[in-house]
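my questions are about this predicted structure, shown below with the sequence.
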Amino acid sequence: MNDAKYGVLLVNLGTPDAPTTGAVRRYLAQFLSDPRVVDVSPLIWKPILQGAILPFRSPKVAKLYQQIWMDEGSPLLVYSRAQQRAVAQRLPNIPVELGMCYGNPSLNEGVEKLLQQGVENIILLPLYPQYSCSTSAAVFDGVSRIFKDMRTMPSLHFIRSYPTHPLYIKALVTSIEKSFQQYGKPNRLILSFHGIPERFIKTGDIYYDECCLTTEKLKEQLEEKLGYPKEQVMLTFQSRFGREPWLSPYTDKTMEKLGSEGIEHVQVVCPGFSSDCLETLEEINEQNREFFIHGGGKQYEYIPALNDDPEHIDLLEAMIREVCKK
């Protein structure tokens, strides 16, 4: 490690400050105004967002957040804070801060805290294992805006993605193995990733390729370590928004189909989510459970995100140390 002081900014997507319509509306307004997320001309999109999307979606989404809200706050923030604390304990000489791309704590707050501690090299670690222009690139954009007006800016080390990092795959296999031990091996293991519009892939986004890389590595390790057949592992995509085609097969449609085809037992893991959040705790663990059971399935388990599991912290620590050694 050179003499320049390093600091780490862990970044996740973000969350409302409270499970209320007002807080959700403020959060969604910021999130859905990012051109990395919705790449429609603001002249067209802003009236639609303000006049139709936010008034309709905000109360609905607030009710969903109320179902999963923890005593300590939003699950995504609670688990992200736990990750921050765990990484900081592993790296006592390196400041570790947390920033959210949307909402609080903001990226600006995280960067400012690092600079106040004399950091000259910022390791920017988006907690997205698979790169997408709508997530990882949005983080880079947000941090770049902070640096834009600085006379002297720190060096930036951007960890773009880690879809096949051995410690990432190892942590996922361990979490899946625990579920198999507790509930038995399912007829199908579903790997559900967050979807993006197909159009993004056609115009150069590598997200789909990186999801496939993670899937193939997981299949290999699950067969080798747990004896679980590759052909019983399925890749699907969740959380689509709007009317244009998104990456498929869709998770919800898959659940309906599997139940009707006589598949009795499924387990679902979401490898693209480093922390449990609305999309895992409500959409996957609740909505998709209903789709599967209603379709004729019998047994359904959701395998939690890696959160602050020690093997996940091993991964984050290792990636940070790899940068510091360069």
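Thanks, I have it.

when you work out contacts or count neighbours from here on, use the C-alpha atoms and nothing else.
OK.

who touches stretch 217-234?
Residues outside stretch 217-234 that contact it (C-alpha atoms under 8 Å, 6 or more residues apart in numbering) are Thr164, Ile169, Leu172, Val173, Glu177, Lys185, Asn187, Arg188, Leu189, Ile190, Leu191.

so which bits of that stretch are buried?
Going by neighbour count (16 or more other C-alpha atoms under 10 Å), the buried part of stretch 217-234 is Lys217, Leu218, Lys219, Gln221, Leu222, Tyr228, Lys230, Val233, Met234.

of these, which is the nearest to His312?
Nearest to His312 among the buried residues of stretch 217-234 is Leu218, at 15.3 Å by C-alpha to C-alpha.

am I right that the closest one sits in a helix?
Yes. Judged by DSSP: H, G, I helix; E, B strand; the rest coil, Leu218 forms part of a helix.

any idea how far the residue nearest to the spatial centre of the chain lies from Asn307?
Centroid-nearest residue in the chain: Phe273, 3.2 Å away (criterion: C-alpha atoms, centre = their mean). From Phe273 across to Asn307, the span is 9 Å (C-alpha to C-alpha, to the nearest Å).

before we move on, back to that, next, give me the two most distant ones among the buried residues of stretch 217-234.
For those, the farthest-apart pair by C-alpha to C-alpha is Gln221 and Met234; their separation is 14.6 Å.

another one to put next to it:
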Amino acid sequence: MNPEIGVLLMNVGTPDSPKVSDVRKYLSEFLNDPRVIDIPWIARKLLVNAIIVPFRAPKSAKIYKQMWTDEGSPLLIHSEKFRDGLQADLGDKYQVEIAMRYQSPSVEEGLEKIRKNNPKKIIVVPMYPQYASSSTGTCIEEVMRISSKWWTIPEMIFVNQFFDLQGYIDGFIKRGKEFDINSYDHVMFSYHGLPIRQLDKVYEEGLCDDRDCEHELTDENHFCYKATCYATTRAIAAGLGLSEGQYTVGFQSRLDDKWIKPYSDKIVEEKAKAGVKNMLVFSPAFVADCLETLIEIGDEYQEIFEEYGGEKIQLVPSLNSDPDWVKAFANHIRTK
């Protein structure tokens, strides 16, 4: 009997190898996406293909080589293990596949594996807890583009965010409790950054800065990435018993100075200058460890911290394929 329900788990992607040529190919596909760099076509092509990719690919290749394992890319490895755990929990009624928005395994490959079994329903899950057009939005758009060419289109369900899923929050609380939080001088919650203009596009009128997204989640801002990041932080902090003065929210991986502030690397620098010696860092925007967690936080922030007088940046591992997380997400899928 064929599975009745297909589940497609999506993530941003990874190069096929840490070779410069593969990294260049990945960056080119990624950064030429108009939802990622949302500027006019000609300007984007010039910026990405003539400036960013040629200069960034060799540097990024060295970083990918640094974190690459014998099994391959950590993001892909964690994604495969999570898929296998989810499949085992959901059983034969479901068919679980993974796809990367950029590179391999492709969205088309993942969808085709599901389509061939003629499912009654497909549940598409971009594995980004907080919605952003440049991550979740582009995944959904690509699935719609591909499936629109099918003669028979089954029921499609898109999970566009799950920042408030209790199993997700509990997963990071569990991770945090693996450390003696009171032994750290400060805690930082670091999320991937976004250009401020992409936040503003969420609203029909006015700007993100016109709202109090740092402190409240409303019907108006529930798709605002900044608002959901702060809501996520409040929930995890509450579960860990942290007071507001014990933690800071930051945003990493910016391309220029018009991205969401405060910047995580600047927080690391400022805290070190202020005498903080040990800092615990969560990265709840990522449910699987990857370059942004392992290298940017684990290595690069450690160097910044030491340069300004700090001693230890401790990265809290992501949820990856933790059994409790797998079970919680399987139960979430069953509700769809």
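Sure, I can see it. Since we're looking at a predicted model, the values are computed, not measured.

so what's the residue nearest to the centre of structure 1 up against?
Leu127, Tyr128, Pro129, Phe193, Thr280, Ala305, Leu306.

for the residues you listed, which one is nearest Pro249 of structure 1?
Out of the contacts of Phe273 of structure 1, the member with the shortest distance to Pro249 of structure 1 (by C-alpha to C-alpha) is Phe193, at 10.5 Å.

need the counterpart of that closest one in structure 2.
Mapped onto structure 2 by TM-score structural alignment, Phe193 of structure 1 lines up with Tyr191.

my guess is its match contacts Glu292, does it?
No. In this structure, Tyr191 of structure 2 is not within contact of Glu292 by C-alpha atoms under 8 Å, at 9.5 Å.

between these two, who's got more neighbours?
Neighbour comparison, Tyr191 of structure 2 and Glu292: the larger count goes to Tyr191, with 27 against 18 (by other C-alpha atoms under 10 Å).

if I pick the more buried one, what's in contact with it?
If you count contacts by C-alpha under 8 Å, 6+ apart, Tyr191 of structure 2 has them with Cys229, Val249, Gly250, Phe251, Gln252, Ser283, Pro284, Ala285.

what's the answer for Ile260 of structure 2, then?
Ile260 of structure 2 sits next to Gly193, Leu194, Pro195, Ile196, Lys226, Phe251 when contact means C-alpha under 8 Å, 6+ apart.

please apply the same query to Ser133 of structure 2.
Here Ser133 of structure 2 is in contact with Arg35, Val36, Gln198 (criterion: C-alpha under 8 Å, 6+ apart).

what subset of these is buried?
Neighbour-count burial (16+ other C-alpha under 10 Å) applied to these gives Arg35, Val36, Gln198.

just those residues: which are in helices?
Secondary structure from DSSP state H places Gln198 of these in helices.

farthest pair within the contacts of Ile260 of structure 2?
Using C-alpha to C-alpha, the two most remote members of the contacts of Ile260 of structure 2 are Ile196 and Phe251, lying 11.6 Å apart.

the more surrounded of these two?
The residue with more neighbours, out of Ile196 of structure 2 and Phe251, is Phe251; 23 against 17, by other C-alpha under 10 Å.

surely that one is in a helix?
No. Counting by three-state DSSP, one finds Phe251 of structure 2 to be strand, located in no helix.

how close does it get to Leu240 of structure 2?
To Leu240 of structure 2, Phe251 of structure 2 is 21 Å away according to C-alpha to C-alpha.

residue ranges of the strands in the stretch 201-326 of structure 1, please?
Using DSSP state E, counting those that start in this stretch, the strands assigned to the stretch 201-326 of structure 1 run over residues 233-238, 265-269, 299-303.

which among the contacts of Tyr191 of structure 2 gets closest to Ser106 of structure 2?
Distances from Ser106 of structure 2 to the contacts of Tyr191 of structure 2, taken by C-alpha to C-alpha, are shortest for Ala285, at 22.0 Å.
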